[in-house]
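Colleague: give me a 3D structure for the following:
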Amino acid sequence: MSQRVRSAMAFIVLMGFVSLFSDIVYEGARGVAGPFLLELGASAAVVAFTAGFGELVGYVLRLFSGYLADRTKRPWLFTLVGYSFNLFAIPLLAFVWDWRIAMLLMILERTGKAIRKPARDSMVSYAAKQVGPGFGFGIEEALDQIGAVSGPLILSLILSFKSGELLERYHFGFSILWIPASISMILLIVGRFLFPRPIEFEKEPTGRSQQSSRLGFEAVLYLVAVGLLAAGFVDFPLMSYHMAKQELFVSAVVPLLYSVAMGVDAASAIFFGRLYDRLGITALIASTAVGSLAAPLTFLAKGKLWVVLGVSLWGISMGAQESVMKAVIAKIIPPEKRGFAYGLLNSVFGVSWFAGSFAMGLLYQSSLGLMVSLSLLLQLGSVAVMYVLKARAAV
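Modeller: The predicted model follows:
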């Protein structure tokens, strides 16, 4: 293993630990955001608006932040500023007694993620090209999911065992999140000084950038595939809603199933990331085909084991999306355009997921069969587009 590869791997692992500790912060908070706002006196409409508007801003703003990161050639600036909002907006909730301020902080957290994500993904992609884009993003996603599982668990334990009034326990839980937020920020600053120009990972020793295809028809075709996949991908909240409505499991089991899905996600990210480095977009085709069975098994099959299998397949698809989808961009988009490309990828995915989820939520009330059919049709349509892309380009 060359020094460049070892250095690239060190950068990926470092950024993976940044993700791990930052996910403890905001994934931990997301699990209790609704009840916390309720305790502060917010209405259901306020809770829904906060979640929906925060996600909308979080996805749409990525298009502009990615473009600016490319134009200014200062990805670390966007990453550091974004993480500052993203990490510390949540612990500040420990001092909040008004739902209006809490709502603004929660939206600020999503805004921070939008500012930093395209620039951050670009920097990781430069290093990932040295170890294999799929494997590199797979490692990062696996570490990320450790945090995603740990955060809600930590908040759950605090709320269960801390004495005092409920609002007091929420405040104590948010104050604990200063610790992982600070660790994540320290690691990020260390990364800034150790790896000031991550784009150098993707340059030849002569200083010339590796050649790569331009942002063109292949990229557009890929975004169509991503949009179809996202639109057909069922949200876990709808799956958990169905489990509760059908009384398939007691309430305490549903969060455990989500944890199982996140564990499968972590393993799947590395497996399909490696598979992508060997087989190309065939890995995403396979994971999408497998993941498309999650909806039929969860919503139509009879029996708890089928539901558990459906949730596991959902986790497989999620893990592959988080690693392979970003790896494809690293392969088909030149370094100097990658921030904008990641911003565009995230915006297309987010808007499509929102539209598809809304449509399937409406169909759930009238016909489970139609809802599942729509999910299958969209995801298999994505598979078809990816086959066309594979035939046109080596991705």
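
Colleague: okay, CA-based contacts and neighbour counts for the rest of this
Modeller: Fine.

Colleague: show the contacting residues for the spatially most central residue of the chain.
Modeller: Centroid-nearest residue in the chain, with CA atoms, centre = their mean: Glu322, separated by 6.3 Å. By CA atoms under 8 Å, 6 or more residues apart in numbering, Glu322 lies in contact with 137-138, 141, 269.

Colleague: give me that answer again for 7 Å
Modeller: Residues near Glu322 by CA atoms under 7 Å, 6 or more residues apart in numbering: 141, 269.

Colleague: tell me how far it lies from Gly350.
Modeller: 13 Å (CA to CA, to the nearest Å).

Colleague: pull the number of nearby residues for the residue nearest to Val60 when sequence neighbours are not counted.
Modeller: Using CA to CA, 6 or more residues apart in numbering and skipping residues adjacent in sequence, the residue nearest Val60 is Ser347, 5.2 Å away. For Ser347, the count of nearby residues is 23 (other CA atoms under 10 Å).

Colleague: so Ser347 makes contact with Gly58?
Modeller: No. Look at Ser347 against Gly58 with CA atoms under 7 Å: they stay out of range, at 8.6 Å.

Colleague: on that earlier part again, and the residue nearest to Val60, what does it touch?
Modeller: By CA under 7 Å, 6+ apart, the contact set of Ser347 is 59-60, 62-63.

Colleague: hmm, try it at 8 Å
Modeller: Contacts for Ser347 (CA under 8 Å, 6+ apart) come out as 59-63.

Colleague: ok, those vs Ser367, which is closest?
Modeller: Nearest to Ser367 among these: Tyr59, at 29.7 Å, using CA to CA.

Colleague: and the closest one, how many neighbours?
Modeller: By other CA under 10 Å, 25 other residues sit near Tyr59.

Colleague: residue contacts, it?
Modeller: Per CA under 8 Å, 6+ apart, neighbours of Tyr59: 114, 346-347, 350-351.

Colleague: among those residues, which ones are buried?
Modeller: Using 16 or more other CA atoms under 10 Å as the burial test, the contacts of Tyr59 include 114, 346-347, 350-351 as buried.

Colleague: let's see this one next to it:
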Amino acid sequence: MKYITRTIWVLSFISLLTDIASEMLYPIMPIYLRSIGFSVLLIGILEGIAEATAGLSKGYFGKLSDHTGRRTPFVKLGYTLSALSKPMMTAFIYPFWIFLARTVDRLGKGIRTGARDALLSDEATPATKGRVFGFHRSMDTLGAVIGPSMALVYLYFYPGQYRAMFLIAFIPGLLAIGLSFLLKDKNREQKENKVPVPFFSFLHYWKYSPAIYRKVVAGLLVFTLCNSSDFFLLLKVKQASLNDTATIGVYIFYNMVYALAAFPLGILADKMGLKRVFIAGLFLFALVYAGMAYTGSIYYYGILFLLYGLYAAATEGISKAWISNITDKADTATAIGTYTGFQSICTLLASSITGWLWFQFGAGLAFWITAIIALVVLLYFILVIPKPSDNARPNNP
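Modeller: Below you'll find the predicted structure:
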């Protein structure tokens, strides 16, 4: 565990606290939105726009972090905005205000993500990227176990009292802000006086990025087009006549599996290859969405969310570790930011399209289309992406 440095620990605990705040609200968010008049289609559009905001800002602020040679200011500001968005959700229930609050939350995520992941990458070597990113994802997702568990206890005593939970979620957010001030930039070259960075300048990275980066990211983006918000999975469980407790329960179970598996799968990926573990995750994703096309009992959904947790553990941190290994160290935040920028544009389309398909044709077709596209992407990674891309940067064998 010597490769888990002080910076990695601090970033991991910040993510843990932030996820406690966010995930306390996540499983009840679609239920809350429906209770204040949002349709399934409007929920899909809301999540798509929020994620697109996060993605575009990830690209810009990732580029800006590399441009200035600084990381921690972006981390601090990003976590602060996400914390402030929680009490905002309680002020009004008008659609415009809800959209604004969600956008502020996602903007905070966009500001911090590239810089934070670059900090993690700087603390690792190519041979330990999988386990470092996996450890961070495990700690991050542990918050997604604690948060919904707190929500479950709260709703047991105060059923239907959703709005007060947004105020409670503000507390761990404040703690995360405090921890962020323990972070310090390494002795990097400071470049604050350079020419200002245009908002869409990160898009130029696609032109001069390594060819293998473009191939990997292209596959990831096609997958994103079918990977809509988890809100739809929770809505499917809810529509199967399960109560709020059962819905939140399967979500907690999913995150517990994710948290427990991310670190071991990161270690496995360092040994077997990032690509192999990622492909296995895609296969599990396709199985889950095919299964979600049908209605079952709480045990049926428990099995699906078990597989879904393993999918997330095999892909989320692994994809960023993979990208950081096939790009130059000086461009890490830009590379990850550019990918996540394009990714969130695709997420906007994915959530909106899934919401429309569900609205027009039902959940079954929406889930089956997702599963089929995931299998196509799986074949793409097997046939197109060469194995050596797992663990080598350009000019860094």
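
Colleague: quick one on the thing from earlier: quick one: what's aligned to the residue nearest to the centre of the first structure in the second structure?
Modeller: Alignment note (TM-score structural alignment): Glu322 of the first structure maps to Glu316 of the second structure.

Colleague: also Ala283 of the first structure?
Modeller: Taking TM-score structural alignment, the alignment pairs Ala283 of the first structure with Val277 from the second structure.

Colleague: how about the helix or strand containing its match: buried residues?
Modeller: Applying DSSP states H and E as the criterion places Val277 of the second structure in helix 274-292. Neighbour counts over helix 274-292 of the second structure (16+ other CA under 10 Å) mark 274-279, 281-292 as buried.

Colleague: same thing with stretch 350-369 of the first structure?
Modeller: Applying 16+ other CA under 10 Å to stretch 350-369 of the first structure flags 350-354, 356-357, 359-361, 363-364, 368 as buried.

Colleague: what's the answer for stretch 143-157 of the first structure, then?
Modeller: 143-155.

Colleague: ok, and what's touching that stretch?
Modeller: Here stretch 143-157 of the first structure has contacts from 16-17, 19-32, 173, 259, 262-263, 265-266, using CA under 8 Å, 6+ apart.

Colleague: okay, now Arg112 of the second structure: neighbour count?
Modeller: Burial of Arg112 of the second structure is recorded as 29 neighbouring residues (other CA under 10 Å).

Colleague: distance of the alignment partner in the first structure of it from Leu63 of the first structure?
Modeller: Applying TM-score structural alignment, one finds that Arg112 of the second structure aligns to Arg116 in the first structure. Between Arg116 of the first structure and Leu63 of the first structure the computed distance is 11 Å (CA to CA).

Colleague: hang on, isn't Ala266 of the first structure packed against Gly319?
Modeller: Yes. Between Ala266 of the first structure and Gly319 there is a contact under CA atoms under 8 Å: 6.0 Å.

Colleague: overlap in contacts of the two?
Modeller: In contact with both Ala266 of the first structure and Gly319: Glu141, using CA under 8 Å, 6+ apart.

Colleague: of those two, who's got more company?
Modeller: The neighbour count for Ala266 of the first structure versus Gly319, taken as other CA under 10 Å, is higher for Gly319 (30 against 27).

Colleague: just list the residues touching Lys245 of the first structure, thanks.
Modeller: Taking CA under 8 Å, 6+ apart, we find Lys245 of the first structure in contact with no residue.

Colleague: ditto for Ile171 of the second structure
Modeller: Under the criterion of CA under 8 Å, 6+ apart, the neighbours of Ile171 of the second structure are Ala21.

Colleague: for the residue nearest to Phe359 of the second structure when sequence neighbours are not counted, pull up the helix or strand it's in.
Modeller: Nearest residue to Phe359 of the second structure in three dimensions, chain neighbours excluded: Leu41, at 6.5 Å (CA to CA, 6+ apart). Here Leu41 of the second structure, judged by DSSP H and E, is contained in helix 40-68.

Colleague: neighbours of Val250 of the first structure, how many?
Modeller: Close neighbours of Val250 of the first structure, defined as other CA under 10 Å, add up to 9.

Colleague: and the gap between it and Phe349 of the first structure?
Modeller: In terms of CA to CA, Val250 of the first structure sits 32 Å off from Phe349 of the first structure.

Colleague: any chance you could list what contacts stretch 8-20 of the second structure?
Modeller: In contact with stretch 8-20 of the second structure (CA under 8 Å, 6+ apart) are residues 79, 83, 116, 120, 123, 132, 135-137, 139-148, 169, 172-173, 175-177, 179-180, 182-183.

Colleague: redo that, cut-off 6 Å
Modeller: 136, 139-140, 143-144, 146-147, 172-173, 176 (CA atoms under 6 Å, 6 or more residues apart in numbering).

Colleague: out of these, which is nearest to Phe367 of the second structure?
Modeller: Of all the contacts of stretch 8-20 of the second structure, Phe367 of the second structure sits closest to Ala144, with 23.8 Å by CA to CA.

Colleague: of the contacts of stretch 143-157 of the first structure, buried ones?
Modeller: Applying 16+ other CA under 10 Å to the contacts of stretch 143-157 of the first structure, the neighbour count classes 16-17, 19-32, 173, 259, 262-263, 265-266 as buried.

Colleague: am I right that Arg214 of the first structure sits in a strand?
Modeller: No. Per DSSP: H, G, I helix; E, B strand; the rest coil, Arg214 of the first structure lies outside any strand segment and is coil.

Colleague: which stretches in the stretch 51-200 of the first structure count as helices?
Modeller: Along the stretch 51-200 of the first structure, the segments classed as helices by DSSP state H, counting those that start in this stretch run 75-88, 99-131, 133-161, 166-176, 178-194.
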